[in-house]
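**Student:** Quick one, structure for this:
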Amino acid sequence: MARTTATQANTEEGRDGAAPAPDYQRKYCLVGAGPAGLVMGRALVHEGVSFDWFERHTDVGGIWDIDSPGSPMYESAHFISSKYTSSFVGHPMPDDYPDYPTWSQIRDYIRDFARAYDLTRHVTFGVSVDRAEPLPGDRWQVTLSTGETRIYDGLIAAPGVTWHPNRPSLPGADSYTGDLRHSVTFRDGIELRGKRVLIVGAGNSGVDIACDAARHADQAFFSVRRGYRYVPKHIFGLPTDALLAGVVAPPEGAVLPDNLNDAIDVLVGDLTRLGLPAPDHDLLTSHPIMNTQVLHHLAHGDLIAKPDVERLTPTGAVFADGSEVDVDVVLLATGYQSLLPFLDEKLLPWKQDHPQLYLNVFARELDSLYVLGFVEFADAAYRRFDEMAQLVVLDIRARETGVRKVELDELKRADQPDLTGGIPYLDSPRHANYVNSETYQTYLAKLRERFDWPELTETTYPKATN
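**Tutor:** Reported below is the predicted structural model:
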């Protein structure tokens, strides 16, 4: 449980140029202590907002805690963005971390972040929010897993987006006699030894697991239904995201083509030689696949590319090109649904299993409902979460003081900004809430300026002194 006052969190001069925070009387419920929840918790504590914080697991970390029930993590997982772009505001990753940290390093980093800002003492662990129902007056009735019911003035949901597997219905699945399961159940390539394995899906986890299958299985197959570009994690020996973002400089004399499609195509080569379909869309119109190891395994015959699955048979699969294989295991790396299971889904409009929110944060018709982390972009997420958390605090302060609340409410109700940056993202569930990171950052910066809210800096949040 967290209860702070504005005098504890802010000086009389305000924080980082902002007006002093009020003495908050309203109390909020925060759901989840993964990365998004921790960022939100830090912002609430700093602002002096009263809130209760619930995490169903026994520690912070979200999906990066491989032992948390339902976590999609697997032993070979690494960050797909580099340590140079992926850190929390004010808390860089350790210098001795590799360019792309392992899942366990990310877990440890997240926990170190929580300790550095003394956040864990605010969290009630081992308790989940089972149901949250709106009440008159923009309040919420929250039912906990303990059976207790509490009333709050607002609800902030940060439960994460990769907990609810998307399991497509494959024709013939009922007749298949092998092991058919979603990749959320996968933990280690060792479990594939001595087996013939089919991986379905070419997202980042799908290609990782395909590489595990190539190393461990007797034979591994990789089913993809469309042409993607596979982006190397290093260009010129430097982390790709850091290089493209200008965080690190290219070696002297090294020049990338202006067109990123051309750059990646030149570096990677003709994918059809490996049995993969040619890319059918521009690089920036879909979530980047940060993996070229899969191409290594395809080139060595340890992995065999296949088109879309047409149907399963009792012993294997038939593909769209008419070819057929026998396999012992079918692993569906087919993504996740962005669900809020403790809310009646009718409370929000949905598009392809994604809630439609103003700036991917605010419920338009429920003034006191906020969602953090339900957004997709080709960028590291944690700093964007911090910017989103600032929007929540901005609105919470407006609710408390009434200052410019009408103006903010009108934006939440009617503002329809185009956050795509003019990029025609793929029409798929993964991209239903996709935004262009640069466009999003620019829009949020203008919003902060409009409401006299300070920009986040590396010193916005003081670390705990004990």
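
**Student:** going forward, measure contacts and count neighbours with C-alpha atoms only.
**Tutor:** Will do.

**Student:** list the contacts for residue 34?
**Tutor:** Residues counted as contacts of residue 34 (CA atoms under 8 Å, 6 or more residues apart in numbering) are 60, 61, 62, 63, 158, 159, 160.

**Student:** Thought residue 64 was touching the last one, still the case?
**Tutor:** Read that as residue 160. No - judged on CA atoms under 8 Å, residue 160 makes no contact with residue 64 at a distance of 10.9 Å.

**Student:** helices or strands next to the helix or strand encompassing residue 304 in the packing?
**Tutor:** Here residue 304 sits within strand 303-306, counting by DSSP states H and E. Here strand 303-306 touches helix 204-216, strand 219-223, helix 293-299, going by 3 or more CA pairs under 8 Å, 6 or more residues apart in numbering; DSSP states H and E.

**Student:** again, 6 Å this time
**Tutor:** strand 219-223 (3 or more CA pairs under 6 Å, 6 or more residues apart in numbering; DSSP states H and E).

**Student:** can you give me the strands in the stretch 101-250 of the chain?
**Tutor:** Counting by DSSP state E, counting those that start in this stretch, the stretch 101-250 of the chain has strands at residues 123-125, 129-135, 139-144, 149-152, 154-157, 179-182, 196-200, 219-223, 234-235, 238-239.

**Student:** hang on, I meant the stretch 351-466 of the chain
**Tutor:** So, for the stretch 351-466 of the chain - with DSSP E, counting those that start in this stretch - the strands run 354-355, 369-371.

**Student:** Residue 159 is in contact with residue 371, correct?
**Tutor:** No - counting by CA atoms under 6 Å, residue 371 sits too far from residue 159 to count as a contact (8.7 Å).

**Student:** Next, the structure of the following sequence, for comparison with the previous one:
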Amino acid sequence: MGSSKEQEQERGQPKCVWVHGPIIIGAGPSGLAVAACLSQHGVPCVILEKTHCIASLWKHRTYDRLKLHLPKHFCQLPFMPFPPNFPKYPSKYQLISYLHSYASRFSIHPRFNQAVTTAQFDPLSGFWTVRTQDFHYISPWLVVATGENAEPVIPRITGLDVFGGPVVHTSAYKSGCEYKNRRVLVIGCGNSGMEASLDLCRHSAFPFMVARNTVHVLPREMFGLSTFGIAMALLKWFPLRLVDKLLLMATSFVLGNTDRYGLRRPKTGPFELKNATGKTPVLDVGALAQIKSGKIKVMEGVKEITRNGAKFVDGQEKEFDAIILATGYRSNVPTWLKGCDLFTEDGMPKTPFPNGWKGENGLYTVGFSRRGLLGTASDATKIAQDIANQWTTLKDTNNYRNSHIILLKNS
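**Tutor:** Prediction:
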């Protein structure tokens, strides 16, 4: 999607590409949403994607049984709802199908296999230069859409390198069928750890899940209604901390006291904690019942990995056949975005939602709101409107029409 003029430099050197509109980095749901919103304003763009496909995280780094944790109407992108025949909680394959249909509907055609090495603003020219292995893209606007989950987090655990069995991150985990009748240590008790443990149970494996930190476990539904939907409705009328208290009271009635099973709750409420740290509460889809029955064993923190298993902080030592790291993901923005003060060292916007979508010098972010696809849709709409307001003014000026010619001649 979008138009550009290219000038080939000396043989073997990158080509300079002037982009008529913003450069969007990332062809996941966030990048697609911004591109679609821009198209509604008649603004072209170029999407750069480091892999060979859209939604690569959903296609290649998610397990087979994954479904959306929130009802589909909370996860749809702007201007196109999910098909009515999709279930309330679509599968990952249905989401991927939806995203392909979305790209087709809005004529979005990313440039694939364009891994960004650096992106930097030049204050003299007033333009962003985004470098990949074979192109230099130039534009007044840059939209960072690589998201919160760009790279898997691999923790440093003493002895992990000497373990004799397979060690995989959940980004490479597909199905528990590979672990039938095997004892598996799952390190992490968030949504990924819970779901991997549940999947292992359903494939006759024996999961031991490490709950080193506190965690909020909420039912995905309460009394036939989405817990998230209930929270959103209550937040329209009541303050956040009161909503958290009401949800925890209802959760205690539905799930019981999770502390009894080794899942200690934080002192801060689930949605207040989410806003402050980005830590998402677990929406239970069946793992807690397996924990209560003893099919999923909850362990305290790991002290050390051994060749045949692990030693735990409570003194226990057990043997395992495999280890799954459910240790989450992180942003990779600091590795390639240079000379910018918008992001923290962790690659998250310094300004919290709802104002973290815009920086200085034509820089924007989408997919970093810590509010899932609902936050993505909100930020994408704002970004497109803001760029469209500038586009209308700039596109007719001689300076804008001719600046790329001068810039390319001098590059």
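
**Student:** which of the contacts of residue 34 of the first structure also appear as contacts in the second structure?
**Tutor:** Retained in the second structure by both residues aligned by TM-score structural alignment, their matches' CA atoms under 8 Å are the following of those: 60, 61, 62, 63, 158, 159.

**Student:** Return the closest of the residues you listed with respect to residue 387 of the first structure.
**Tutor:** residue 158 (14.1 Å; CA to CA).

**Student:** how about residue 330 of the first structure, what's its match in the second structure?
**Tutor:** Matched to the second structure by TM-score structural alignment, residue 330 of the first structure sits across from residue 323.

**Student:** no, scratch that, I was asking about residue 201 of the first structure
**Tutor:** Under TM-score structural alignment, residue 201 of the first structure pairs with residue 188 in the second structure.

**Student:** so who does that match touch?
**Tutor:** 210, 211, 326, 327 (CA atoms under 6 Å, 6 or more residues apart in numbering).

**Student:** now with 7 Å?
**Tutor:** 209, 210, 211, 325, 326, 327 (CA atoms under 7 Å, 6 or more residues apart in numbering).

**Student:** Out of these, which are shared with the first structure?
**Tutor:** Contacts conserved in the first structure for those, using both residues aligned by TM-score structural alignment, their matches' CA atoms under 7 Å: 210, 211, 325, 326, 327.

**Student:** Considering the residues you listed, which possesses the most neighbours?
**Tutor:** residue 326 (29 neighbours; other CA atoms under 10 Å).

**Student:** thinking again about what came up before, can you lay out the kept ones among the contacts of residue 34 of the first structure as a markdown table showing distance to residue 391 of the first structure and neighbour count?
**Tutor:** A markdown table is the format used below for those (distance: CA to CA, whole Å; neighbours: other CA atoms under 10 Å):
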| residue | distance to residue 391 of the first structure | neighbour count |
| --- | --- | --- |
| 60 | 23 | 27 |
| 61 | 23 | 24 |
| 62 | 22 | 27 |
| 63 | 24 | 22 |
| 158 | 14 | 23 |
| 159 | 18 | 28 |
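
**Student:** ok, so of the residues you listed, who is nearest residue 139 of the first structure?
**Tutor:** residue 158 (18.1 Å).

**Student:** what does the closest one align to in the second structure?
**Tutor:** Aligned partner of residue 158 of the first structure by TM-score structural alignment: residue 145.

**Student:** Touching, that match and residue 369? I think so.
**Tutor:** No - assessed by CA atoms under 7 Å, residue 145 of the second structure is found out of contact with residue 369, at 11.2 Å.

**Student:** Need the max-distance pair from the kept ones among the contacts of residue 188 of the second structure.
**Tutor:** 211 and 325 (12.2 Å).

**Student:** so the strand holding residue 304 of the first structure aligns onto which residues of the second structure?
**Tutor:** The aligned range for strand 303-306 of the first structure is 296-299, by TM-score structural alignment.

**Student:** re earlier: is it possible to get CSV of the contacts of residue 34 of the first structure that adds distance to residue 341 of the first structure?
**Tutor:** Formatted as CSV, the contacts of residue 34 of the first structure follow (distance: CA to CA, whole Å):
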residue, distance to residue 341 of the first structure
60, 20
61, 20
62, 16
63, 17
158, 12
159, 10
160, 11
